[in-house]
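Enquirer: the following block contains a protein sequence and its predicted model.
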Amino acid sequence: MTPRRLGLSALAVPAAVLFLAGCGDTGGLEGAGPTPTAVGPRHLWPSLPPASAPADDYGAGETQVVRGVPVPDGDLRKVDPVAVIRAQAASDPDTYKEVKKGLDDCGAPGPKGPDCPVLQAYYSDLTGNGKDDMVVGVRAPKGQLVVRVYMFADGKLTQIMNDEDAVISVQLADRSVVVRAVADLSGYEYRTSWSYDSHQRAMLPTRDEIVRTGPPTTPVPETPSAEPTRSASPSAS
């Protein structure tokens, strides 16, 4: 018997005496009824052997060193994100085959055009090393968006996150990158929080969930029109 349990049993005797002495008085202690029994998790199929490989490749934990891009004073704010994407496209042309077509419109030389797929970069200390990391977005075909995070440590520029999805929005929350994406179910969306793992030295999807955002919508069938509308006709320009 533990000392704590000894103390509780010692207090039980005076409490019983007081209860008997106060029998018949109003305002005494009353029982709250039976306490429901706690139910723990049930282990289903205990004889089933565990899986040895993941079902699909999520891309989590993969890193890539970007070569040929200098980082002045170790400050990623002084690095052109277009130069980073171009360096990666040069080293892996098959992966960047579709994106590479729009890099010619990203300037340097010349002004940056509207067809440049590389979006504005954002900076935040996501790794906790006291230095700003760089978050880059790249537009991909079919309305997809590639979200990447780069860090500079040990003299190396390293890509520590790579996520491609039908993105609704991207948010920075403390030291996490929260990606909202279109879900397969109407009225729902995917939300994935990527956070830095110091053991893996990469951003990992520490929280991945499907969230209800509203009632399901019913697609409205299109009605073919007999004549083209004014807005659908080609302009003179």
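Expert: Here it is on my side, so go on. These figures come from a predicted structure and were not determined experimentally.

Enquirer: going by C-alpha atoms from here, please, whenever you check contacts or count neighbours.
Expert: OK.

Enquirer: where's the biggest helix by length in the chain relative to the chain centroid, distance-wise?
Expert: Using DSSP state H to assign secondary structure, the helix with the most residues in the chain is helix 3-21. Counting by CA atoms, centre = their mean, to the nearest Å, helix 3-21 is centred 54 Å from the centre of its parent chain.

Enquirer: do the same with stretch 70-82
Expert: 25 Å.

Enquirer: could you pull out the helices in this protein for me?
Expert: With helices called from DSSP H, the chain shows them at 3-21, 81-91, 97-100.

Enquirer: give me the helices and strands touching the second one, please.
Expert: Put plainly, it is helix 81-91. strand 64-66, helix 97-100 (3 or more CA pairs under 8 Å, 6 or more residues apart in numbering; DSSP states H and E).

Enquirer: make JSON lines out of those and add distance to Pro81 and mean neighbour count.
Expert: Formatted as JSON lines, the helices and strands packed on helix 81-91 follow (distance: least, CA to CA, whole Å; neighbours: other CA atoms under 10 Å):
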{"stretch": "strand 64-66", "distance to Pro81": "12", "mean neighbour count": "15"}
{"stretch": "helix 97-100", "distance to Pro81": "14", "mean neighbour count": "15"}
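
Enquirer: with distance to Arg5 added, can I get the ones you listed in JSON lines?
Expert: Below are the helices and strands packed on helix 81-91 laid out as JSON lines (distance: least, CA to CA, whole Å):
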{"stretch": "strand 64-66", "distance to Arg5": "58"}
{"stretch": "helix 97-100", "distance to Arg5": "69"}
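
Enquirer: which among the ones you listed is found nearest to Pro36?
Expert: Closest approach to Pro36 among the helices and strands packed on helix 81-91 is made by strand 64-66 (53.6 Å; CA to CA).

Enquirer: here's the one I want to compare it with:
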Amino acid sequence: MPLSRPTRTALAVIAVVLSAAVTACGDAGGLRGAGAAPTANSPARLWPELPPASSPAFDFDEAERKTVKGVTVPGDDIRKVDPPAVVRAEIAADPGDYRGDKARYRGTASRMVDCQEGAEGCPVLRPYYRDLTGDGHDDLTLGFRLLPGELTAVRVYTVEEHRLVQVMSYEDALSAVELAGRSVIVRSPSEVAGYEYRLQWTWDAEQKAMLLTHDEMLRTGGGTQPPQESRHQSQSSPRPSRSPSASAR
């Protein structure tokens, strides 16, 4: 049976007292130094003489919104939207990436012609539904493979005024994708052994879009090999990358 909060508190106090008594029995007493404490330093501002920038140097697509044309939302219920139809609408709206011999993702376009949700060979992954915008209605998190290659596209859609609206777009080689609260978290492999990228998009009510709120390189453990050449190159955004695999970072 779980202990109540008062009971747990009382037991914790008794444990502390007993621990102190045991320590006292084996110690001659007196204070012991723990070593020199590190000096606290406040942030140092560099180059204060530089004038502040008035506009961004690059277009990061940080508040990208796009109405999906050609896809209806029956009864404003996003669960009734056909995910393959959403991907086909994207292909139709941006044929340069998907059509022609030089298109980057022509393999996706060819497989989407007869693609049915859940069918073998269909690039569209299982859709997930969760209220990410806080309006009390489910939103759609959709993923699909970009072929040929190892990239996966991640998109988030909501419903506004009876229309399907894309509020987040990203593609990369993925380690994992997670939903947490109002956020979408994407993990991607790094060329540095033992590390991964962690990017988090969070819904912003003012911009009415998912904004990139965290961009981190985290240690995952294991591996001490030197960085390897990237096997892929995502070109989803003109944003300057810190590695060939991170075009939107």
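Expert: Arrived safely. Predicted, not measured: the structure shown is a model, and the values here were computed from it.

Enquirer: hang on, the earlier thing: the longest helix of the first structure aligns to what range in the second structure?
Expert: Under TM-score structural alignment, there is no match for helix 3-21 of the first structure anywhere in the second structure.

Enquirer: which residue of the second structure sits opposite Val211 of the first structure in the alignment?
Expert: Match for Val211 of the first structure (TM-score structural alignment): Leu218.

Enquirer: now do Arg191 of the first structure
Expert: Under TM-score structural alignment, Arg191 of the first structure pairs with Arg198 in the second structure.

Enquirer: residue contacts, that match?
Expert: 185-188, 214-218 (CA atoms under 8 Å, 6 or more residues apart in numbering).

Enquirer: now those residues: which count as buried?
Expert: If you count burial by 16 or more other CA atoms under 10 Å, the buried members of the contacts of Arg198 of the second structure come out as 185-188.

Enquirer: confirm Val17 of the second structure sits in a helix?
Expert: Yes: judged by DSSP: H, G, I helix; E, B strand; the rest coil, Val17 of the second structure forms part of a helix.

Enquirer: separation between the match of Arg191 of the first structure and Phe144 of the second structure?
Expert: Distance from Arg198 of the second structure to Phe144 of the second structure, counting by CA to CA, to the nearest Å: 20 Å.

Enquirer: one more: Ser188 of the second structure?
Expert: Distance check for Ser188 of the second structure against Phe144 of the second structure: by CA to CA, it reads 16 Å.

Enquirer: please apply the same query to Ala92 of the second structure.
Expert: Per CA to CA, Ala92 of the second structure is found 15 Å from Phe144 of the second structure.

Enquirer: for Ala119 of the second structure, same thing?
Expert: 13 Å.

Enquirer: more neighbours: which of those two?
Expert: Counted by other CA atoms under 10 Å, Ala119 of the second structure and Phe144 do not tie: Phe144 has more neighbours, with 21 against 11.

Enquirer: leaving out sequence neighbours, find the closest residue to the more buried one.
Expert: Val124 (4.2 Å; CA to CA, 6 or more residues apart in numbering).

Enquirer: and Tyr197 of the second structure, by the same measure?
Expert: Met217 (4.5 Å).

Enquirer: what's the local residue count around the equivalent of Val167 of the first structure over in the second structure?
Expert: Superposed on the second structure with TM-score structural alignment, Val167 of the first structure falls opposite Leu174. A count of nearby residues for Leu174 of the second structure, using other CA under 10 Å, gives 17.

Enquirer: what of the one 10 residues further on?
Expert: Val184 of the second structure: 23 surrounding residues under other CA under 10 Å.

Enquirer: to which residue of the first structure is it aligned?
Expert: The alignment partner of Val184 of the second structure in the first structure, by TM-score structural alignment, is Val177.

Enquirer: what's near enough to touch the residue lying closest to its match once chain neighbours are set aside?
Expert: Spatial nearest neighbour of Val177 of the first structure, chain neighbours left out: Trp194 (5.1 Å); criterion: CA to CA, 6+ apart. Applying CA under 8 Å, 6+ apart to Trp194 of the first structure gives the contacts 176-178, 203-207.
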